[in-house]
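**Student:** Whatever this is, show me its structure:
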Amino acid sequence: MPGCCEDLQDLEQRVQRNAAELGQEAFWEQELRREQAREREGQARLQALSAATAEHAARLQALDAQACALEAKLRLAAEAPGPPSPTASATERLRQDLAAQERQSVEVQGSLALVSRALEAAEHALQDLMPPARGKSLPGAPQNPALVSSLSPEVAPMRQNWR
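**Tutor:** Reported below is the predicted structural model:
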């Protein structure tokens, strides 16, 4: 009977170890699901910020183009011979339009700077969410740490100009 008792105790200890391991496995599976959800949220936020950045950049380019056109009209109006009164009022109107365009451009640049800072914060947060490389990646985790820079090809060249 002593051999049976020892075998029984060994089996009980093995059952307890297996139960503990199963509990740990369930915990880590739950942690993995939470991390994957946080990563998806971070990627969605990053994509939204990238879209907003692209929209602001396009608007800024349009405003710059309008400002250039207004400057060209001003130069033509200043160089054109003729009675001073109609040209002067047209020139003044163009100057006012140009000033308004410049104000809008400054506002858009400010918005773009805010979006850029938010984008950098989101990139940093997303990098913090990525698990460190341990030889074996987790299922569903991004395989490429440069994922952030590859989300929107328009964003990378624009970000270089902002810095």
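**Student:** contacts, neighbours, all on C-alpha from now
**Tutor:** Will do.
**Student:** Pick out the residue closest to the middle of the protein.
**Tutor:** Among the residues of the chain, Leu46 comes closest to the average C-alpha position under CA atoms, centre = their mean, at 3.2 Å.
**Student:** Which strands and helices lie in contact with the one helix or strand that residue maps to?
**Tutor:** Assigned by DSSP states H and E, Leu46 falls within helix 2-79. On a contact count with 3 or more CA pairs under 8 Å, 6 or more residues apart in numbering; DSSP states H and E, helix 2-79 meets helix 84-129, helix 155-162.
**Student:** of all the ones you listed, which lies closest to Ala54?
**Tutor:** Closest to Ala54 of the helices and strands packed on helix 2-79, according to CA to CA: helix 155-162, at 6.8 Å.
**Student:** List the buried residues in that closest one.
**Tutor:** Buried residues in helix 155-162, counting neighbours by 16 or more other CA atoms under 10 Å, are found at Val155.
**Student:** now the angle from it to helix 84-129?
**Tutor:** Interaxial angle of helix 155-162 relative to helix 84-129 (axes from the mean of the first three to the mean of the last three CA atoms, to 10 degrees): 110 degrees.
**Student:** which other residues reach helix 155-162?
**Tutor:** With contact meaning CA atoms under 8 Å, 6 or more residues apart in numbering, helix 155-162 is reached by Ser50, Thr53, Ala54, Ala57, Ala113, Ser116, Ser149, Ser150.
**Student:** Sequence B follows; please return its structure for comparison with A:
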Amino acid sequence: MSRRQKKTAKMVTGMMGLCIIVYIAGPPVYWHLNESIAHSLRSSCPPCVCDCSSQPLLSIPEGLNNHSFLDCMKHDLEVSEESERSFTEMVAQELKLREAQAQEDEWRADRALLDAKKAASQYQKEADKCSMGMETCEEAREKAEAALDEQKRMSFMWELRARQRGWKDIAVNSDVL
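**Tutor:** Reported below is the predicted structural model:
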């Protein structure tokens, strides 16, 4: 293997290693950054209404009582509790709506199931009637077949006796009929 091929193989191996690292570590890092950004955007603190660009952040002159920057950093409990209550109420209302929808869907499914059971019962009754009719027809066919066999046997026996006593078979002319 030449020196150039070795160098290319090392680069390809390095790139593959880098891709594997990105493949393994990429999604957790992405989700962590995504949550951090989303959390910073959901801040409950209202935007500061002050012009602090002319003042340094740490040195506030004694005559100027500009605490709005520091106030923004404090957690406003009343606003937070109120927004939590309204959020809780909205979630509770959403849950009630979903529960009502689920109950309505369950009622519809129960009704459909009941209708399906009724239809299945009716079809089963019809199938039972049909089966009984088929059994009756089959029994009648078997009886008729047995009677026909008996009639054939009797006819053969009477014909045999008649031939023994001299009866001859006369061809019937189709014009006579």
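**Student:** Just the TM-score for the two chains, thanks.
**Tutor:** Superposed pair, TM-score by TM-score structural alignment, normalised by the length of structure 1: 0.49. Supporting alignment: 84 aligned residues with a CA RMSD of 1.9 Å.
**Student:** mind listing what the closest residue to the residue nearest to the centre of structure 1 other than its chain neighbours touches?
**Tutor:** Leaving aside its chain neighbours, Leu46 of structure 1 sits nearest to Ala122 (5.9 Å; criterion: CA to CA, 6 or more residues apart in numbering). Shown in contact with Ala122 of structure 1 (CA under 8 Å, 6+ apart): Gly42, Arg45, Leu46.
**Student:** quick revisit: out of the contacts of helix 155-162 of structure 1, who's the most crowded?
**Tutor:** The most crowded member of the contacts of helix 155-162 of structure 1, judged by other CA atoms under 10 Å, is Thr53 (24 neighbours).
**Student:** Arg59 of structure 1 versus that residue, what's the distance?
**Tutor:** Using CA to CA, to the nearest Å, we find Thr53 of structure 1 at a distance of 10 Å from Arg59 of structure 1.
**Student:** Next: Glu120 of structure 1.
**Tutor:** Applying CA to CA, one obtains 21 Å for the distance of Glu120 of structure 1 from Arg59 of structure 1.
**Student:** all helices of structure 2, in order?
**Tutor:** Secondary structure of structure 2, counting by DSSP state H: helices at 3-41, 68-73, 77-164.
**Student:** Format the contacts of Ala122 of structure 1 as a markdown table; extra columns: distance to Ala67 of structure 1.
**Tutor:** Below are the contacts of Ala122 of structure 1 laid out as a markdown table (distance: CA to CA, whole Å):
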| residue | distance to Ala67 of structure 1 |
| --- | --- |
| Gly42 | 37 |
| Arg45 | 33 |
| Leu46 | 31 |
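**Student:** Please identify which of those residues is nearest to Leu126 of structure 1.
**Tutor:** Gly42 (5.7 Å).
**Student:** Please give me every residue in contact with the closest one.
**Tutor:** By CA under 8 Å, 6+ apart, the residues touching Gly42 of structure 1 are Ala122, Ala125, Leu126.
**Student:** switch to 6 Å and redo it
**Tutor:** Residues in contact with Gly42 of structure 1 (CA atoms under 6 Å, 6 or more residues apart in numbering) are Leu126.
**Student:** Next: Ala62 of structure 1.
**Tutor:** Contacts for Ala62 of structure 1 (CA under 6 Å, 6+ apart) come out as none.
**Student:** ok, it to Trp28 of structure 1 distance?
**Tutor:** Shown here: Ala62 of structure 1 relative to Trp28 of structure 1, a distance of 51 Å by CA to CA.
**Student:** swap in Ala122 of structure 1?
**Tutor:** Applying CA to CA, the value for Ala122 of structure 1 to Trp28 of structure 1 is 25 Å.
**Student:** same check, this time on Arg14 of structure 1
**Tutor:** Counting by CA to CA, the gap from Arg14 of structure 1 to Trp28 of structure 1 is 21 Å.
**Student:** Please spell out which residues along stretch 30-44 of structure 1 are buried.
**Tutor:** Buried residues in stretch 30-44 of structure 1, counting neighbours by 16+ other CA under 10 Å, are found at Leu32, Glu35, Gln36, Arg38, Glu39, Arg40, Gly42, Gln43.
**Student:** so what's the fourth one closest to, chain neighbours aside?
**Tutor:** Nearest in space to Arg38 of structure 1, with sequence neighbours left out and distances taken as CA to CA, 6+ apart, is Leu129 at 7.2 Å.
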